[in-house]
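Asks: Below: sequence and its predicted model.
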Amino acid sequence: MTASAATDTAANDLLAYIDASPTPYHAVRETSRRLLAQGYRALDERESWELKPGDKVFITRGDTSIAAFHLGTAPVERAGFRLVGAHTDSPNLRIKPQPHAGKAGYQQLGVEVYGAPLFSTWMDRDLSLAGRVVTAKDGQLAHHLVDFRRPLLRIPNLAIHLNRGVNNDGLKLNAQEHLVPVLALERSGAVDLRTLLVEELARANVHTVPQDILGYDLCLYDTQPSSRSGAFGEFLHAPRLDNLTSSHAGLSALLALDAPGEATRGVILYDHEECGSVSAQGAASPFLRDLLERITQALSDGRRDAFHRAMRQSFLVSADMAHAVHPNYASMHEPKHQPLLGGGPVIKSNVNQSYATDGESWAWFALCCREVGVTPQNFVTRTDLGCGSTIGPISAGELGIRTVDVGSPMLSMHSIREMAAAADVAAMISVLRNLFAR
């Protein structure tokens, strides 16, 4: 396969992965599907595990976080772990428990803001709903994924005639008042969300009644499919590039491995990074530590200090998207640290530990890049601006593991529709695959 063909294949596969993953629930389902197709088997945290060198396994928690491991042939206290961490969630709008609202003849659904989306980008979009529905039958709870896949909601902008200063003063939106999507006209007849959910579930051969829907986790999303643009097709336009791009890269690199190595290789894709990672399945939870301890117990020499020794032999790449320099706002970037779309993976640094990168982990990742002919870029935030953070410092602090923060460059971060470069997809996969193979 030529370099151009490999670039196109990787980029198009990423867009397919994103379109199959409108919510973290669907991202985990799509990730599981790909793992199963490559011979991985699912483990249940409630059960005892029987593991042996060379096994390919994965574990989910909370339906929104997933970890997969290709177990090594050497004891982990000697060979350690090679890990890539990313996250399945993206900023969006989510339906409230008692959602029905309305004004001035419209039926609407109340939403909460998840993470930090760019509000204005959610206006005038063909929005749909997807997520998880929890039903009860015979005293037992059942989980079902739902995706309406069609335009169902819209948050209309206010006409410029009624907001004359908007182009000069900027659009100012109040999350409570101005982000409530329209569902129907009152005169068309009353609409009940649970009834809509029952109808949608029936299309997937799940038959229930509105009163048996006892809970749900529902996200709004843009129905426009992902696409490519530019004179040479070099740009990607898609929702949730932050951070499904990194999830896809880690997963693709792991699945590209033909045979087990001495080290145990794995990916961990967390939920809830966009709201702080503090949850039962977020990066601040014991999810990864629990898994690594259980694998160590199965693949070690049996000594009590095996896990701690394994951590000293291990390395984690925290993969989350990076800020590419914006041609219209180049002054917002630190000089000499202005990553370009298509310029390759970005190593992210912050001396106050918003990123976990230090000189050693920086050098380690740069070496992995050099060995596959990729030149990395560097990013630090301007000294007079605050810096965002990632799962990297959280995981490093929890495990004491060497960690580097990296990401592919992008524009429009936290927009409903973001922008990246096709060339960067294959480049990141290549580097992560080399990290796993070392």
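Replies: Ah, there it is.

Asks: drop to CA atoms for contacts and neighbour counts, all remaining ones
Replies: Fine.

Asks: all strands for the stretch 201-350 of the chain, in order.
Replies: Remark: strands assigned in the stretch 201-350 of the chain by DSSP state E, counting those that start in this stretch are 213-222, 227-229, 235-238, 264-270, 315-319, 322-323, 346-348.

Asks: tell me which residues in the second one are buried?
Replies: The neighbour-count criterion (16 or more other Cα atoms under 10 Å) identifies residue 228 as the buried residues of strand 227-229.

Asks: what packs against that strand?
Replies: Packed against strand 227-229 by the contact rule (3 or more Cα pairs under 8 Å, 6 or more residues apart in numbering; DSSP states H and E) you find strand 235-238.

Asks: Beyond the helix or strand hosting residue 86, next helix or strand please.
Replies: Under the criterion of DSSP states H and E, residue 86 resides in strand 81-87. Next in sequence after strand 81-87, counting helices and strands by DSSP H and E, comes strand 92-103.

Asks: Can you list the neighbours in contact with that following strand?
Replies: 107-117, 192-193, 215-221, 416 (Cα atoms under 8 Å, 6 or more residues apart in numbering).

Asks: Against that first model, consider the following:
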Amino acid sequence: MGEYVTASPSSFHAVATAAAALDAAGFTALDETRPWSELSAGGYYTVRDGALIAWVLPSGAAPGAGYRILGAHTDSPGFKLKPRPTTVTHRWYQAGVEIYGGPLLNSWLDRDLRFAGRLVVRGRDGGTRQVLTATGPVARIPQLAIHLDRSANEGLTLDKQRHVQPVWGVGQAQDADVLTVLANAANESRGTSRTTVTGAPSAAAGDGAVAEPITASDILGYDIVVADSQAPELIGAQRTLLASGRLDNLTSVFAGLRALIEHAHDLESAEHVSVLAAFDHEEVGSATRSGAAGPFLEDVLVRISAARDGTTDDYRRSLAASVCLSSDAGHLVHPNYQGHHDPVNTPEPGGGPLLKINAQQRYTTDATGAAEWARVCERAGVAYQEFVSNNTVPCGSTIGPITATRLGIRTLDVGVGLLSMHSARELVHTGDLYALYGAVAAFWRP
């Protein structure tokens, strides 16, 4: 898990890293712009920007067989680089950033940060290509010294425009250029990073697909986030706690990826199609072409059905027979803020993954979904815990309601519990991670 998070500072890196693991496991990459005809039994995946959908098609699945879907997301709250990002203030080089999603802003202060994401660059043939880039620890959002703000410990207030712009160097204005830093990082990573073309991953750059070096003037567009550069760390006296950025929601992506790769070895006995759908942009509402509110999952499911010679009625029957686990991180009871939680349903570290319930349908779990999760966890031999919000503390939502509404698939909301969700560095119990993986594996098991 730690290695996956380290290799995945952005949604694009999370997808490229997952695609590399699927390639190594023998899955076939499919380009959305090419025909998908006569899909035989096996593992497949396709990529759309910062989202990936992978599936295992068993030999015994009839055209009307249901899909068993694990839905997750690849993005995390934080900051995204603005256009014309380079500014200089009193010789401090700064980067203009927007707030992405709902990060816990104070947790990003005084951390060693890096820039990561994708560049769209001018190709030597007149076209464009996409390149991944990730710098080392080059930036920091410095906090004001206590001597200059004596009231800081009584309640820190951060202006979202003036107080969160990272510094990344010192010098003269004519020498400052964030895009040069990004281009240099991309050049340094050639041979280990992956490039993408039309959304589908190519061979790793080092397998004969090494691209030529780029300069800042080659960059025509970019999607760059700010990421914590500190590596994940096992902490606690028993080393059972994982401290890391992006646990929301790479915990679910990683559990699904590992379980699906192992499930791909069992193509004979399964009667359903197992699907991992890792969407982008959940933290900003999911309403994009690569988000859960977009058509990506529906497009893929329709094409899977068509490639199996399924009719429209077969496809509709498949949806009616399908179930989706919307897997996203939830909250453990915080020992310092117990009053913010429901007094009866109190998820604890090491107690197993969460089943999330909400009367306002912010989570989609109903009685049938709860029974499905109970049976899955029983087969896996793992415990689970119910999560419901304190009535005075409204909860967030997930891709679950979006998937259920868009496709009519029965959906339930699950995930591991965290402390410090949406912090630059979150905390999870490793036993809960392993239990989530076991439950997902049982969900796909024949």
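Replies: Structure received. Everything quoted here is computed from the prediction, not taken from an experiment.

Asks: TM value for the aligned chains?
Replies: The TM-score (TM-score structural alignment, normalised by the length of structure 1) is 0.93; 421 aligned residues with a Cα RMSD of 1.4 Å.

Asks: With respect to residue 187 of structure 1, which of the strands of the stretch 201-350 of structure 1 lies nearest?
Replies: Nearest to residue 187 of structure 1 among the strands of the stretch 201-350 of structure 1 is strand 213-222 (24.3 Å), distances taken as Cα to Cα.

Asks: mean offset of the closest one relative to structure 2 (after superposition)
Replies: Its matched residues in structure 2 lie on average 1.0 Å from strand 213-222 of structure 1 after superposition (mean Cα distance after the TM-score superposition for structure 1).

Asks: And stretch 288-298 of structure 1, by the same measure?
Replies: By mean Cα distance after the TM-score superposition for structure 1, the fitted stretch 288-298 of structure 1 averages 1.0 Å away from its aligned residues in structure 2.

Asks: so that stretch corresponds to what in structure 2?
Replies: Aligned by TM-score structural alignment, stretch 288-298 of structure 1 corresponds to residues 297-307 of structure 2.

Asks: for the matching stretch, which positions count as buried?
Replies: Result for stretch 297-307 of structure 2 [16+ other Cα under 10 Å]: buried residues 297, 300-301, 303-307.

Asks: and if you look at stretch 78-98 of structure 2?
Replies: The neighbour-count check on stretch 78-98 of structure 2 (16+ other Cα under 10 Å) flags 78-82, 86-88, 92-98 as buried.

Asks: Structure 1: matching residues for that stretch?
Replies: Against structure 1, stretch 78-98 of structure 2 falls on residues 92-112 (TM-score structural alignment).

Asks: Quick one: end-to-end distance for the matching stretch.
Replies: End-to-end span of stretch 92-112 of structure 1 (Cα to Cα, to the nearest Å): 9 Å.

Asks: What lines up with residue 439 of structure 2 in structure 1?
Replies: Using TM-score structural alignment, residue 439 of structure 2 lines up with residue 431 in structure 1.

Asks: distance of the residue nearest to that match when sequence neighbours are not counted from residue 406 of structure 1?
Replies: Sequence neighbours aside, residue 369 is the residue nearest to residue 431 of structure 1 in space, at 5.4 Å (criterion: Cα to Cα, 6 or more residues apart in numbering). Note on residue 369 of structure 1: its distance to residue 406 of structure 1, by Cα to Cα, is 12 Å.

Asks: Surely residue 25 of structure 1 and residue 145 touch.
Replies: Yes - if you go by Cα atoms under 8 Å, residue 25 of structure 1 and residue 145 touch, sitting 7.4 Å apart.

Asks: Now do the contacts for the most centrally placed residue in structure 1.
Replies: A centroid search over structure 1 (Cα atoms, centre = their mean) returns residue 88, at 2.7 Å, as the residue closest to the centre. Neighbouring residues of residue 88 of structure 1 by Cα under 8 Å, 6+ apart: 23-24, 27-28, 64-65, 243-244, 247, 269-272.
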